[in-house]
Every structure is written in structure tokens, then in C-alpha cells.
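Sharing a model prediction with you, sequence too.
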Amino acid sequence: MDLQAGAPKRKPLSRLGRSWRLGTLAVAFGLLIYGSGWGDDDLFPFGPMSQYSFRIDPNGEIRALWVEADLADGSSRRLDISNSGDVGVARAELEGQLHLIIAEPQRLATLAEAWHRLHPDRPELRRIVVGQDVVELRNGRQADRRQDVFTTWDVVPGGAPIDPVPG
């Protein structure tokens, strides 16, 4: 019995097909090398996903950024920065700009404006506090917990939109 009888015959790739595939492979490999060496998360999938590319020391710290707000109705709540649906920006964007926000807290005006635009039916933000939960580890277990507050900014009620970057 001839098992090869019904099998279709393969044609070798043409020179153009081979060149196209090798060229595509070279471009993808070049982007991967560039993204890994000099890129950041914006270049994903050719850049590193840096939030996953580190190891926590068993005697180190785990830090988690948070944003809390006092609202016009007198309540207080932590804003959801796990995605951009709550305040218009996500955690990674805030973490990337944290040094600028600490230096110029009025940059938080964009969060207040985004909150109002995204949630017109909810009370406006009156004060925004940016901080970080810190869990200290000893031998891989929680030994202590604290909160570090980085900055506070009072929202101007009913004020005109504020340019978050002073000139």
C-alpha cells in the first residue's frame, strides 16, 4: 500500500516568498531587540511588560499606588485606577507620571475633570490624595503595613478647567 499516493506534492518557496518571510522575520526580531533593550511598555508586544518583569525580595516591600478623593456630598472613596474607566487614566500612567504629580499637584486637575466628564451624575471631586500602600515582608510574609501619602490637591469647586501644566 502506497501511503504517498494521495498526498499533494509540495512546491518549494519562490525566491520572492523566501525573501519576504526572511525580511518579516528580520524586522520582527529587530523590533524585539530594540524594544527589549531600549523600549518601554508602550512598544508591547515588542517592548517589555515591566510590571511583570521583576522579583520581590522575600525581605523587601510591596508597593501599591492609590488615589483617594473627597466628594462634594461629603463622602470619601478610593478611585479605581485599575483601569481608565473611572478617572480617565490607568495606574501605569499615574505611576509613570508620579514624580511630576508630586512636584506639581495641580496636574491632578485632569483627574477631576475626567471624573466629572465620565460621571456627570456623581458628586464632583473636592480633594484628591495620592499615596501608596506599603507592605513590608520578612521571610516572604507580611511583617508590617503602612501608607505613604505623596501629595494632596484641593479641587477648585465649579472652577474653569485648569491647565494642569503651568507655563
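Arrived safely. Residues are numbered from 1 along each chain as shown.

use CA for all of it now, contacts and neighbours both
Noted.

ok, the closest residue to residue 87 other than its chain neighbours - how many residues close by?
Leaving aside its chain neighbours, residue 87 sits nearest to residue 115 (5.0 Å; criterion: C-alpha to C-alpha, 6 or more residues apart in numbering). Taking other C-alpha atoms under 10 Å as the neighbour definition, residue 115 ends up with a count of 20.

And for residue 123?
Residues near residue 123, counting by other C-alpha under 10 Å: 15.

now swap in the one 3 residues further on and tell me
A count of nearby residues for residue 126, using other C-alpha under 10 Å, gives 19.

Next, it: secondary structure please.
Using DSSP: H, G, I helix; E, B strand; the rest coil, the structure places residue 126 in strand.

Leaving out sequence neighbours, find the closest residue to it.
Closest to residue 126 by C-alpha to C-alpha, 6+ apart is residue 155, at 4.8 Å.

Can you give me the buried ones in stretch 100-108?
The neighbour-count check on stretch 100-108 (16 or more other C-alpha atoms under 10 Å) flags 101, 102, 105, 106, 107, 108 as buried.

In contact with the second one, which residues?
For residue 102, the contacting residues are 150, 151, by C-alpha atoms under 8 Å, 6 or more residues apart in numbering.

here comes the other one, which I'd like you to weigh against the first:
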Amino acid sequence: MGSEPAVRKISRVGVGWRLGVTAVALTVLTFGQLHDTNDYFPLGSLSQYATPRDMDGTVRSVYMLADTTGGDQVRVPLNPGGVGVGRADIESQLDRIVADPSLLQGIADAWSELHPEADPYVRLYVMRDTFQLEDGLQQGTPTTEELTTWEVRR
């Protein structure tokens, strides 16, 4: 049988460094929770996962549509490969986007930069479908509303 490895004590500097990093992480987490923001992910608000849903309530789904230079209306791919941002990013900033639709210009610009071969967007629509649930299952067709639009600038 071999000898046990020697146990080393952490120095005061090591303890201080670890406590400092822990304090910073907890401060950022607390700030993110109090301000209900995902800007500090993964130390942001996790409330979207912490609330139960009413099995007989409603579910809202935000998405975007775009008119293209080719005359088509397409669904905007809200993912890193599509326009560089996900649907959750749009949902977390929805109040700001509705108040200032010019923020959507970045979505159109990102599409053109990421997909130079595709028809550029000329108009963007932020839409929301509301589904009624009964026992957790969708009932009927969703109600669709247009939250805001943006004419893309060239």
C-alpha cells in the first residue's frame, strides 16, 4: 500500500480569491434577479423556468415575419444561424422593441450579413400567437396579433 498524498492547506490569498469570485458571482446573480434581466446570462433571471403554467390558461408565442425584396413573406429564423439572436432574446426585449421598432433594423442587417445570397428583408413584423389550453392541450386556433412593424432602411 502506498502512502496517502499530502493534504495542502489553501493559503490566505487562495481563500480570499475564492471568496471574492463567489461574492462577485452572487452579486451579479442577485442584480439579474432583482432587475429581471437575462443580460448577465447565465447569472440572469431564471424566472421563465420557475413559474408553473395553468393547464387551462393561455400560452403566448412571439415570432417574426419579414417581407423580402423578392416579394415573399417568410418567417424570420430566430436562432444563431438565422439572424444571430434567439426567440428568447426577442421576448426578453419585447417591451423595448414595441416602444422603439427601429431596434429591428439590426435583425434585418444581421440577416443580410449572414445570408448575402438570400433576398434582403424590406419589412419586419413582430407577431404574437395566443393559444388557449384545456388540460394542457391546445384548443382551437390561436389568436394572432401584430405587435409592431419596421420598414427596413438600406
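Nice, thanks for sending it over. Keep in mind it's a predicted model, so treat the numbers as computed, not measured.

with the buried residues of stretch 100-108 of the first structure in mind, which one is nearest to residue 143 of the first structure?
residue 102 (27.9 Å; C-alpha to C-alpha).

How much space separates that closest one from residue 94 of the first structure?
With distances taken as C-alpha to C-alpha, to the nearest Å, residue 102 of the first structure is found 11 Å from residue 94 of the first structure.

In whichever helix in the first structure runs longest, which residues are buried?
The helix that spans the most residues within the first structure, counting by DSSP state H, is helix 15-38. Buried residues in helix 15-38 of the first structure, counted by 16+ other C-alpha under 10 Å: 31, 32, 35, 36.

ditto for stretch 115-122 of the first structure
115, 116.

Mean deviation, the helix or strand just after the longest helix of the first structure versus the second structure?
Going down the chain from helix 15-38 of the first structure, the next helix or strand is strand 61-71, by DSSP states H and E. Mean deviation of strand 61-71 of the first structure relative to the second structure after superposition (mean C-alpha distance after the TM-score superposition for the first structure): 1.2 Å.

Read off where strand 61-71 of the first structure ends up in the second structure.
Aligned using TM-score structural alignment, strand 61-71 of the first structure spans residues 58-68 in the second structure.

The residue nearest to residue 87 of the first structure contacts residue 86, doesn't it?
Yes: if you go by C-alpha atoms under 8 Å, residue 115 of the first structure and residue 86 touch, sitting 6.7 Å apart.

quick one, what contacts the closest residue to residue 133 of the second structure other than its chain neighbours?
Nearest residue to residue 133 of the second structure, sequence neighbours excluded (C-alpha to C-alpha, 6+ apart): residue 56, at 4.8 Å. Residue 56 of the second structure is in contact with 132, 133, 134, 135, 136, counting by C-alpha under 8 Å, 6+ apart.

Just give me the match in the first structure for the last one.
What it means is residue 136 of the second structure. Checking TM-score structural alignment: residue 136 of the second structure goes with residue 140.

so what's its match closest to, chain neighbours aside?
Residue 140 of the first structure's closest residue in space is residue 58 (C-alpha to C-alpha, 6+ apart), at 4.1 Å.

what's that neighbour in contact with, if anything?
Contacts for residue 58 of the first structure (C-alpha under 8 Å, 6+ apart) come out as 137, 138, 139, 140, 141.

Now distance to residue 73 of the first structure and secondary structure too, for these, in a markdown table please.
As requested, those are arranged in a markdown table below (distance: C-alpha to C-alpha, whole Å; DSSP: H, G, I helix; E, B strand; the rest coil):
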| residue | distance to residue 73 of the first structure | secondary structure |
| --- | --- | --- |
| 137 | 38 | strand |
| 138 | 42 | strand |
| 139 | 44 | coil |
| 140 | 42 | coil |
| 141 | 39 | strand |
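
so which of those residues is the most crowded?
residue 137 (18 neighbours).

Which elements pack onto the host helix or strand of residue 89 of the second structure?
Residue 89 of the second structure is part of helix 87-92, with elements assigned from DSSP H and E. With contacts taken as 3 or more C-alpha pairs under 8 Å, 6 or more residues apart in numbering; DSSP states H and E, helix 87-92 of the second structure sits against strand 58-68.

At the geometric centre of the first structure, which residue sits there?
By C-alpha atoms, centre = their mean, the first structure has its centre lying nearest to residue 92, at 2.1 Å.
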